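1. structure, please.
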Amino acid sequence: MGFILSLIASLILSFTSVTDANFTAVEQAFGREDAAKIVSYGKDKILLQIQGKEGIYAQSQATQLLKDFFNRKPVSSFRFTFRGKESDDSPLTTGAYISKSESFRVTIKWKHMGSELKIESLSIE
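-> Model (predicted):
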């Protein structure tokens, strides 16, 4: 019985550490305007919405669109304001992206794919 409880606890802790590590890495990448790093945590195709323009993009296209946004709206600060779950399979994070002249809400929906956590959709409004 002790072995089973230990196994369950280690699985929960490993999930939590992967989730936290991904959230932290993406949060830092936004602060550095590192579009390639952000997109590297995504699925092969990512639903991307930036200021009303929405589409499903391959990682290379999504990287270019994020770079364009960062060039037009350089970051002053970024931080996640909420880390939670929409469902058991889809964690959700929201953040505040502050540029010199505007503030934006960033919403990221994650998806468990095997043992990895990937960005399924990213919205900047």
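2. please make it C-alpha for all contacts and neighbour counts, starting now.
-> Will do.
3. can you pull the contacts of the residue nearest to Lys109 when sequence neighbours are not counted?
-> Excluding the flanking residues, the one nearest Lys109 by C-alpha to C-alpha, 6 or more residues apart in numbering is Leu92, at 4.7 Å. Counting by C-alpha atoms under 8 Å, 6 or more residues apart in numbering, Leu92 touches 82-86, 107-110.
4. now the second one, please; I'll put the structures next to each other:
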Amino acid sequence: MKNHINKNLLVFLLVPLLIMATTASNLDSIAQAIRTGNAKELASFFDTTIEIKINDKEGAYSKAQAEQVVKDFFVKNPPKGFSFMHDGESGGSAYYAIGSLTTANGKFRTYVYLKKKGESYLIQELSFENE
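-> This next block holds a predicted model:
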């Protein structure tokens, strides 16, 4: 009986750690894609439909359309640096991160909202707003 309780406790403690490790790995890859202006790599983390906001322009796009929107943004605003400043869990099956993107045309506050789909966390919302 005691052994059964210990196994349950171990599972209870390890599952959140595994989720955080997976999300952290995704965030590292997402940050690298933004830092290098790689819209194709960033799009690999998009869900089938994604909301994108760039300053005052926002809309819902298919994965392919969203990749093109982000590619156009990176062409107009070549990245010079990027880092996430804050991230956290939202509601158990979602995650968010806030970062700062430095481009040739200024700084953009960046917001990424991911939701768990199957075994992966996929981007549902992405925004770039002038700082």
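5. could you get me the TM-score between them?
-> Overlay of the two chains. TM-score (TM-score structural alignment, normalised by the length of the first structure): 0.93; 125 aligned residues with a C-alpha RMSD of 1.2 Å.
6. that older thread, what distance do you get for the equivalent of the residue nearest to Lys109 of the first structure over in the second structure to Thr36 of the second structure?
-> Using TM-score structural alignment, the partner of Leu92 of the first structure in the second structure is Tyr96. For Tyr96 of the second structure, the distance to Thr36 of the second structure equals 20 Å [C-alpha to C-alpha, to the nearest Å].
7. in the first structure, which spans are strands?
-> Under the criterion DSSP state E, the first structure carries strands at the ranges 42-50, 53-58, 75-87, 90-99, 103-113, 116-124.
8. what's the shortest one packed up against?
-> Right, strand 53-58 of the first structure. strand 42-50 (3 or more C-alpha pairs under 8 Å, 6 or more residues apart in numbering; DSSP states H and E).
9. and the strand it packs on, how far from the chain's centre?
-> Relative to its chain's centre, strand 42-50 of the first structure lies at 10 Å (C-alpha atoms, centre = their mean, to the nearest Å).
10. which part of the second structure matches it?
-> By TM-score structural alignment, strand 42-50 of the first structure lines up with residues 46-54 in the second structure.
11. the matching stretch against the first structure, how far on average?
-> By mean C-alpha distance after the TM-score superposition for the first structure, the fitted stretch 46-54 of the second structure averages 0.8 Å away from its aligned residues in the first structure.
12. can you list which of the contacts of Leu92 of the first structure carry over to the second structure?
-> Retained in the second structure: 83-86, 107-110, out of the contacts of Leu92 of the first structure (criterion both residues aligned by TM-score structural alignment, their matches' C-alpha atoms under 8 Å).
13. next, format those residues as CSV and append neighbour count.
-> Formatted as CSV, those follow (neighbours: other C-alpha atoms under 10 Å):
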residue, neighbour count
Arg83, 15
Gly84, 12
Lys85, 13
Glu86, 12
Thr107, 20
Ile108, 24
Lys109, 20
Trp110, 25
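14. can you tell me which of the residues you listed is nearest Lys118 of the first structure?
-> Closest approach to Lys118 of the first structure among those (C-alpha to C-alpha): Trp110, at 5.5 Å.
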